[in-house]
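Asker: Got a predicted model here, sequence first, then my questions.
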Amino acid sequence: MPRLASFLVVLLPLLLSAVRAAAHSNGGFGFKATLRHVDANGGYTEAQLLARAVQRSRARVAALQSLATSLPANVITTARILVRASEGEYLMDMGIGTPPRYYSAILDTGSDLIWTQCAPCLLCVDQPTPYFDPTQSPTYVRLTCSSPMCNALYYPLCFQKVCVYQYFYGDSASTAGVLANETFTFGTNTTRVTVPSISFGCGSINSGALANSSGMVGFGRGSLSLVSQLGSPRFSYCLTSFLSPTPSRFYFGVYATLNSSNTSTSGPVQSTPFVVNPALPTMYFLNMTGISVGGDLLGIDPSVFAINDADGTGGVIIDSGTTITYLAQPAYDTVRAAFVSQIKLPLLNVTDASVLDTCFNWPPPPRQSVTLPEVVFHFDGADMVLPLPNYMYSDTSTGALCLAMAPSVDGSIIGNFQHQNFHVLYDLENSLLSFVPAPCNLT
């Protein structure tokens, strides 16, 4: 019997380890987290919140378009992730190291790299927490130049046999440092998980701004992204109303499902396949087939939404880091014309570039009743029927009613303003985006 007991003492940890590994590989791994808007608790007015978000979104779109048009010309530009570090919209907390030090990071579905600023910092920008100090964590390991994750970088560099990364975010922000492995902690108290050997960038030379965060966490489709490294290829979010102080919710792995008690959904779940753009494989492209306004399918040529096979430009991206939706110019012009013809209010002459440009004058109280047309985004196999707050913004200070969309010179981006109060699921294993209306402010 003592021999058996000793055997069990040795065997039990191995069995538990095997069970954990099996649960991880079978999709049993996951966590829940909250998302905070980067401008939450900033004391901004509604108009200021919108203006700041529009400004960030325009910079993000400009960076994406610059990247897409320059890709064939210079191999170094392939290292450029699609956004500036200052242009994210939602923050997620995560712990780095042993013991974990907690940081807020910009969640970005448009890039892959996970990174934070590290001490000693040669050139760093302000952040709300101290810089991560790798010398204080025994689980920190710098990666060699021959490591697979180093080779996954768009443009890996090598210095004294250590893997060095450099990422550019648009024109004015960048991060550079050592690529390393470290233990990360994710989730809330009830679903907190600790995962070893997550590859991340320990940045010692950084420029730009971080929008109240301490770095970025990429949820793109590349091997360096968190969703790829954790090996449970599904995540979802439920974004509260743009002007709501209530945090949004995020689900990963086993918790990322639209058929659970996560949210009280309404209506059927709809799904549409992701489309791979070889020129920009990190991004989540969709096959958009049309737009309806006021029940009328608009006469937009399908090629307006298509990816250009020659250079990868064009196409339609769903993106958590862009606020308003940007439509390729021909599509935007058609949508704008439909609104102008269907809304019986005077069109405002907007000259301020920081705000929306399709705005109507709604006279002061007692205001007349006005009928606003319904908007539907049509995708391959799915229709996203937008609630009124997801496409019209009412400026209470001026009475203006504005379409929360803008024109783009290349491609289209479905922004998070249109995701409000939808539970949106990214299923990478089946290459599907699914969504269903849900009251995201419910806890």
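Answerer: Thanks, I have the structure now.

Asker: from here on, contacts and neighbour counts on C-alpha atoms
Answerer: Fine.

Asker: Tell me where the chain has helices.
Answerer: In the chain, the segments counted as helices under DSSP state H are 2-25, 46-70, 148-151, 226-229, 329-342.

Asker: Now do the buried residues in the longest one.
Answerer: Looking back up the chat, that one is helix 46-70. Using 16 or more other Cα atoms under 10 Å as the test for burial, helix 46-70 gives 47, 49-51, 53-54, 56-68.

Asker: Tyr284: how many residues sit nearby?
Answerer: If you count neighbours by other Cα atoms under 10 Å, Tyr284 ends up with 25.

Asker: list the contacts for it?
Answerer: 109-110, 220-221, 274-276, 317-319 (Cα atoms under 8 Å, 6 or more residues apart in numbering).

Asker: again, 7 Å this time
Answerer: Each residue near Tyr284 by Cα atoms under 7 Å, 6 or more residues apart in numbering is listed here: 274, 317-318.

Asker: what's the spacing between Ser394 and Leu388?
Answerer: For Ser394, the distance to Leu388 (Cα to Cα, to the nearest Å) stands at 10 Å.

Asker: for Val141, what are its contacts?
Answerer: If you count contacts by Cα under 7 Å, 6+ apart, then Val141 has 180-182 around it.

Asker: Kindly recompute the last result at 10 Å.
Answerer: Contacts for Val141 (Cα atoms under 10 Å, 6 or more residues apart in numbering) come out as 134, 179-183, 197, 199.

Asker: One more to weigh against that first structure:
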Amino acid sequence: MTYRKLPSNQPFCQGGNSPFRCHNNECVYDIRNGDLSQPTTPRTKGVASFETFHIPVDSSHTRMINDMIFGCSNDNSDTSFENSQISRILGLSRRPDGLTSQLAKRGIIQNRFSYCLVPFHDELKRPSILRFRDNIPRPVKNLRSTPFLNIDRNHYYVELKDGLGGSLIDSGTLVSRIDENTKSFEVFYYNKVGFRDFATMTLHFKGGDYLIDGKYMHYFSDEKKGEGYFCVALSKSSKTILGAWQQQNMRIIYDMNGGRLQWVTETCANDHSP
């Protein structure tokens, strides 16, 4: 058995700004994701632990990595899933305890990772694959990029034109958030059968535009019947966050070596395992 709890004297539990703290000789955590100014944001609590991870190298081989730090959560809430029922939360932040940070420190992923989110309402369910290093596809054309801003060590900020303080990209936030003046979910529209002329939205990042297809700018009350109501899938916030809903069918590449975020439109259902 390779599982063991993180010692309470471990450096992660000593920092004043850390989500970890010592409690009853255990290193416990209480982590909230997304915009903390909101009354409800995804939250997870548990015990920090060590475990051996097996990372796929190709279709038939895995690499065993000892003493990976992970959170053994026993309390998850406000996760935007029915009854907050989820299997686990994958932490991809820039913090030293993030999965990608740990793998990069060991020289495994070259500080680059990528994902392509399969549309949530596709009838044929396929997994969204997290890729590293040379396993990341190389788009031939239309690849856009924008430099990361060093606002804090935890999150991925990029510069949004006319956006004060930059914009945060977070796949753990379901729908994108913009300033307090947006109507967002407050206004619903009747969706006639066959209507598909939904408005797109463009985020003007420094270095390139991020064009969001109209299908992923709206939330539909009854997708299968093709009728019902829909609304603009944006939520009020004190900061701008590009959430998972607006990342569907988009190849997102986090290139920490190059200090940039890259993206290109892609049919993510075609992104198969190696």
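Answerer: Sure thing, it's come through. Quick caveat: nothing in here was measured; it's all calculated off a predicted structure.

Asker: care to give me the TM-score?
Answerer: For these two chains in superposition, a TM-score of 0.75 is obtained (TM-score structural alignment, normalised by the length of the second structure); 249 aligned residues with a Cα RMSD of 3.2 Å.

Asker: one step back: is it possible to get the helices of the first structure out as TSV so that each row also shows distance to Asp171 of the first structure?
Answerer: Shown next, in TSV, are the helices of the first structure (distance: least, Cα to Cα, whole Å):
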stretch	distance to Asp171 of the first structure
helix 2-25	39
helix 46-70	7
helix 148-151	24
helix 226-229	25
helix 329-342	23
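
Asker: Any figure for the gap between the nearest residue to Lys192 of the second structure once chain neighbours are set aside and Tyr216 of the second structure?
Answerer: Using Cα to Cα, 6 or more residues apart in numbering and skipping residues adjacent in sequence, the residue nearest Lys192 of the second structure is Glu227, 5.4 Å away. Remark: distance between Glu227 of the second structure and Tyr216 of the second structure (Cα to Cα) = 16 Å.

Asker: And Pro42 of the second structure, by the same measure?
Answerer: Pro42 of the second structure is 21 Å from Tyr216 of the second structure, by Cα to Cα.

Asker: can you check Pro11 of the second structure too?
Answerer: The gap separating Pro11 of the second structure from Tyr216 of the second structure is 42 Å, by Cα to Cα.

Asker: the more surrounded of the two?
Answerer: Comparing Pro11 of the second structure with Tyr216 by neighbour count (other Cα under 10 Å), the higher total belongs to Tyr216, at 23 against 11.

Asker: Verify the stated contact: that one with Gln247.
Answerer: Yes - Tyr216 of the second structure lies in contact with Gln247 (Cα atoms under 10 Å); the separation is 8.0 Å.

Asker: Now for the two: what residues contact both?
Answerer: Counting by Cα under 10 Å, 6+ apart, the shared contacts of Tyr216 of the second structure and Gln247 are 119, 175.

Asker: which parts of the longest strand belonging to the second structure are buried?
Answerer: The longest strand of the second structure (DSSP state E) is strand 62-77. Residues of strand 62-77 of the second structure classed as buried by neighbour count (16+ other Cα under 10 Å): 68-73, 76-77.

Asker: any idea how far Arg144 of the second structure lies from Phe20 of the second structure?
Answerer: From Arg144 of the second structure to Phe20 of the second structure the distance is 36 Å (Cα to Cα).

Asker: same question, Leu174 of the second structure
Answerer: In this view, Leu174 of the second structure and Phe20 of the second structure are 25 Å apart by Cα to Cα.

Asker: Tyr219 of the second structure now?
Answerer: With Cα to Cα as the criterion, Tyr219 of the second structure and Phe20 of the second structure are 36 Å apart.

Asker: Please say which of the two ends up with more neighbours.
Answerer: Between Tyr219 of the second structure and Phe20, counted using other Cα under 10 Å, Phe20 has the larger neighbour count: 24 against 18.

Asker: if you skip the residues just before and after it, what's nearest to that one?
Answerer: Leaving out its chain neighbours, the residue that sits closest to Phe20 of the second structure by Cα to Cα, 6+ apart is Tyr29, at 4.3 Å.

Asker: Quick one: map that neighbour onto the first structure.
Answerer: Under the alignment (TM-score structural alignment), Tyr29 of the second structure pairs with Gln166 in the first structure.

Asker: I figured its match hits Ser207, correct?
Answerer: No - with contact defined as Cα under 10 Å, Gln166 of the first structure and Ser207 do not form a contacting pair (11.6 Å).

Asker: the strands in the stretch 1-150 of the second structure, which residues?
Answerer: Under the criterion DSSP state E, counting those that start in this stretch, strands of the stretch 1-150 of the second structure are mapped to 4-5, 20-23, 26-32, 43-56, 62-77, 112-116, 130-132, 144-149.

Asker: between Gln166 and Ser207 of the first structure, what contacts are shared?
Answerer: 174-176.

Asker: of the buried residues of strand 62-77 of the second structure, closest to Lys192 of the second structure?
Answerer: Taking Cα to Cα as the measure, Lys192 of the second structure lies nearest Ser77 of these, at 35.0 Å.

Asker: neighbours of Gly258 of the second structure, just the number please.
Answerer: Number of residues near Gly258 of the second structure (other Cα under 10 Å) recorded here: 11.
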